[in-house]
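Peer 1: sequence first, predicted coordinates after that:
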Amino acid sequence: MPIHPLTPDALATEIVDAVERAGPGHVRVLVDGAPPVRPDVLADALVDPLRVRSRPVVRVSAWDFLRPASVRLERGRTDPDSFYDDWLDAGGLVREVLGPLGPGGSGQVLPRLWDVAVERAARAERVALPPPGVVVVDGPLLLGRGLPAELTVHLALSATVLERRTPPDEAWTLPAYARYAEEVDPLAVADLVVRADHPDRPALQT
């Protein structure tokens, strides 16, 4: 597949252009990637360019939609299958963020559901996001869960680079990403794939 090297700013522009092509109504964007590739940084970089194009934006992190510790840590704190299967409250993310922006939805988004630091519901207020508003959600292991979205972006790292960049105390998550690559194949299912082995020189795969 052709690969086009870009600057980080040019990459953000390419993704914003793809949002525009997705249509004039609500657009739900998933920016998928392991923590070492910093999907949050790319997601943040989309906000101002989208607003310049008169699109209101709500930023959401999947880390604010984790299940309570009693559920996600039931099999232990360092179980990769639990990390893969049990951590993300995908139902809550659909119910509170993605569903309300779908056809017939209320347009009311809850930007945070769970506060992991204190293990209780986050005291967030709902935000009205009128068309042509955009919600940008970042996080790991987002694809293959049936999350409704008009645009999905996967930040890809080679297995070697992912292992090298993952802190030692998070190395237990690596089997989850290997399982993700095998079972979901995000390179095949994402709308846009960004090769991100070199953070200052991303490349868009088309």
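Peer 2: Done, it's in.
Peer 1: okay, CA-based contacts and neighbour counts for the rest of this
Peer 2: OK.
Peer 1: contacting residues for R75?
Peer 2: Under the criterion of C-alpha atoms under 8 Å, 6 or more residues apart in numbering, the contact list for R75 reads S82.
Peer 1: now T152
Peer 2: Applying C-alpha under 8 Å, 6+ apart, one finds that T152 lies in contact with 29-32, 190-192.
Peer 1: find the nearest non-adjacent residue to the spatially most central residue of the chain, please.
Peer 2: With the centre of the chain defined as its mean C-alpha position, the nearest residue by C-alpha atoms, centre = their mean is D138, 2.6 Å away. With C-alpha to C-alpha, 6 or more residues apart in numbering as the criterion, D138 has its nearest non-adjacent residue at 4.6 Å, and that residue is V31.
Peer 1: would the one you found count as being in a strand?
Peer 2: Yes: per DSSP: H, G, I helix; E, B strand; the rest coil, V31 lies within a strand segment.
Peer 1: separation between it and D48?
Peer 2: Taking C-alpha to C-alpha, to the nearest Å as the criterion, V31 is separated from D48 by 16 Å.
Peer 1: so those two - more neighbours on which side?
Peer 2: The neighbour count for V31 versus D48, taken as other C-alpha atoms under 10 Å, is higher for V31 (28 against 13).
Peer 1: list the contacts for that one?
Peer 2: 39-40, 42-43, 136-139, 152-155.
Peer 1: just the buried residues of these.
Peer 2: Using 16 or more other C-alpha atoms under 10 Å as the burial test, the contacts of V31 include 39-40, 42-43, 136-139, 152-155 as buried.
Peer 1: thinking again about what came up before, nearest to G107, of the contacts of V31?
Peer 2: Each of the contacts of V31 was checked against G107 using C-alpha to C-alpha; the closest is V136, at 14.2 Å.
Peer 1: which residues does the closest one contact?
Peer 2: 28-31, 43, 57-60.
Peer 1: so where do the strands sit in the chain?
Peer 2: Read by DSSP state E, the chain holds these strands, from start to end of the chain: 3-5, 27-32, 57-61, 108-109, 114-115, 120-121, 127-128, 134-139, 151-156, 192-195, 203-205.
Peer 1: next up, a structure to set beside the first:
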Amino acid sequence: MGVDGAVDADTRWYAEHLVAALRALARPVLVADWRGFWRPRSLRFEFGRDDPDTYYDSWLDVPGVYRELLAPLGEPSGRRWVESLYDPQTDRASRAPRQDAPDDAVLVFAGSFLLKDDVRWGFDAVVHLTTSDAAIRRRVPAEDAARVLGGWNRYLAEDSPADAAAVVLRCEDPRHPAELLRE
């Protein structure tokens, strides 16, 4: 399962609640975050720290996500996964160990752009958090707002994530989500 949203804090908050609900149902849960699969800073910032197109196109190491996380967990049994490839604090490889995953485990992955064409097929279901530009500006550091909004609005225009998501939640205030019902 993916939790897709523009604001990292929101996707992590909802993912934590989803993890708690799944664990309450006695399901084994694996947790990962898109920051653990970012490309190195030198590649992310190749065209500047604030470039929204690079943010949208190149921050996530999509081949790494598939190779180390989604493809292995898509196997029916004998699954081994890596929870991260990258440590954003040190800007180095995380060296996370390969771990066994129970056959009935559920992955909860929090991040942005999870319903892009090159990413979405790896998830059985994605919860999409829709957030106004004003709410994003309130919850993202001012120095990141132009990059996040530019990349996010491109994502909305090109990928129509609300149409592809299993569930869409309006997330103006994460403490009070509203499910958007579609026909």
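Peer 2: Now that the structure is in, tell me what you want to look at. Values in this document were obtained by computation on a predicted structure and should not be read as measured data.
Peer 1: TM between them?
Peer 2: These two chains, once laid on top of each other, score a TM-score of 0.90 by TM-score structural alignment, normalised by the length of structure 2; 178 aligned residues with a C-alpha RMSD of 1.7 Å.
Peer 1: run the contacts of V136 of structure 1 past structure 2 and keep the common ones.
Peer 2: For the contacts of V136 of structure 1, the contacts that are reproduced in structure 2, applying both residues aligned by TM-score structural alignment, their matches' C-alpha atoms under 8 Å, are 29-31, 43, 57-60.
Peer 1: nearest to T173 of structure 1, out of the strands of structure 1?
Peer 2: strand 134-139 (13.9 Å).
Peer 1: so that closest one corresponds to what in structure 2?
Peer 2: With the alignment judged by TM-score structural alignment, the segment of structure 2 matched to strand 134-139 of structure 1 spans residues 106-111.
Peer 1: ok, which stretches of structure 2 are helices?
Peer 2: 8-24, 41-44, 52-58, 62-65, 71-73, 133-139, 145-159, 161-164 (DSSP state H).
Peer 1: in a markdown table, list the ones you listed along with distance to D103 of structure 2.
Peer 2: Formatted as a markdown table, the entries for the helices of structure 2 read as follows, by distance: least, C-alpha to C-alpha, whole Å:
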| stretch | distance to D103 of structure 2 |
| --- | --- |
| helix 8-24 | 15 |
| helix 41-44 | 35 |
| helix 52-58 | 32 |
| helix 62-65 | 19 |
| helix 71-73 | 9 |
| helix 133-139 | 37 |
| helix 145-159 | 31 |
| helix 161-164 | 26 |
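Peer 1: so which of those helices is nearest E179 of structure 2?
Peer 2: Put simply, out of the helices of structure 2 the one that sits nearest E179 of structure 2 is helix 161-164, at 11.5 Å, with distance taken as C-alpha to C-alpha.
Peer 1: quick one: the match of strand 134-139 of structure 1 to structure 1 mean distance?
Peer 2: Mean deviation of stretch 106-111 of structure 2 from its aligned counterpart in structure 1 after superposition (mean C-alpha distance after the TM-score superposition for structure 1): 0.5 Å.
Peer 1: for Q108 of structure 1, see how far away E125 of structure 1 is.
Peer 2: From E125 of structure 1 over to Q108 of structure 1 (counting by C-alpha to C-alpha), the distance is 10 Å.
Peer 1: if we can go back for a sec, can you say which of the kept ones among the contacts of V136 of structure 1 are buried?
Peer 2: Burial by neighbour count, 16+ other C-alpha under 10 Å: within those this picks out 29-31, 43, 57-60.
Peer 1: nearest to D169 of structure 1, of the residues you listed?
Peer 2: The shortest gap between D169 of structure 1 and any of those belongs to V31, at 24.1 Å (C-alpha to C-alpha).
Peer 1: and that closest one, what's its match in structure 2?
Peer 2: When the structures are aligned by TM-score structural alignment, the residue of structure 2 matched to V31 of structure 1 is V3.
Peer 1: now do the contacts for the aligned partner of F83 of structure 1 in structure 2.
Peer 2: Alignment note (TM-score structural alignment): F83 of structure 1 maps to Y55 of structure 2. Neighbour list for Y55 of structure 2: 44, 147-148, 151 [criterion: C-alpha under 8 Å, 6+ apart].
Peer 1: one step back: now the buried ones among the contacts of V31 of structure 1 as TSV including distance to A121 of structure 1?
Peer 2: Formatted as TSV, the buried ones among the contacts of V31 of structure 1 follow (distance: C-alpha to C-alpha, whole Å):
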residue	distance to A121 of structure 1
P39	24
D40	22
L42	27
A43	24
V136	21
V137	19
D138	20
G139	19
T152	27
V153	28
H154	29
L155	29
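Peer 1: of those, which is the nearest to G104 of structure 1?
Peer 2: Of all these, the one with the least separation from G104 of structure 1 (C-alpha to C-alpha) is V136, at 19.5 Å.
Peer 1: if I look at the closest one, how far off is L147 of structure 1?
Peer 2: V136 of structure 1 sits 13 Å away from L147 of structure 1 when distances are taken as C-alpha to C-alpha.
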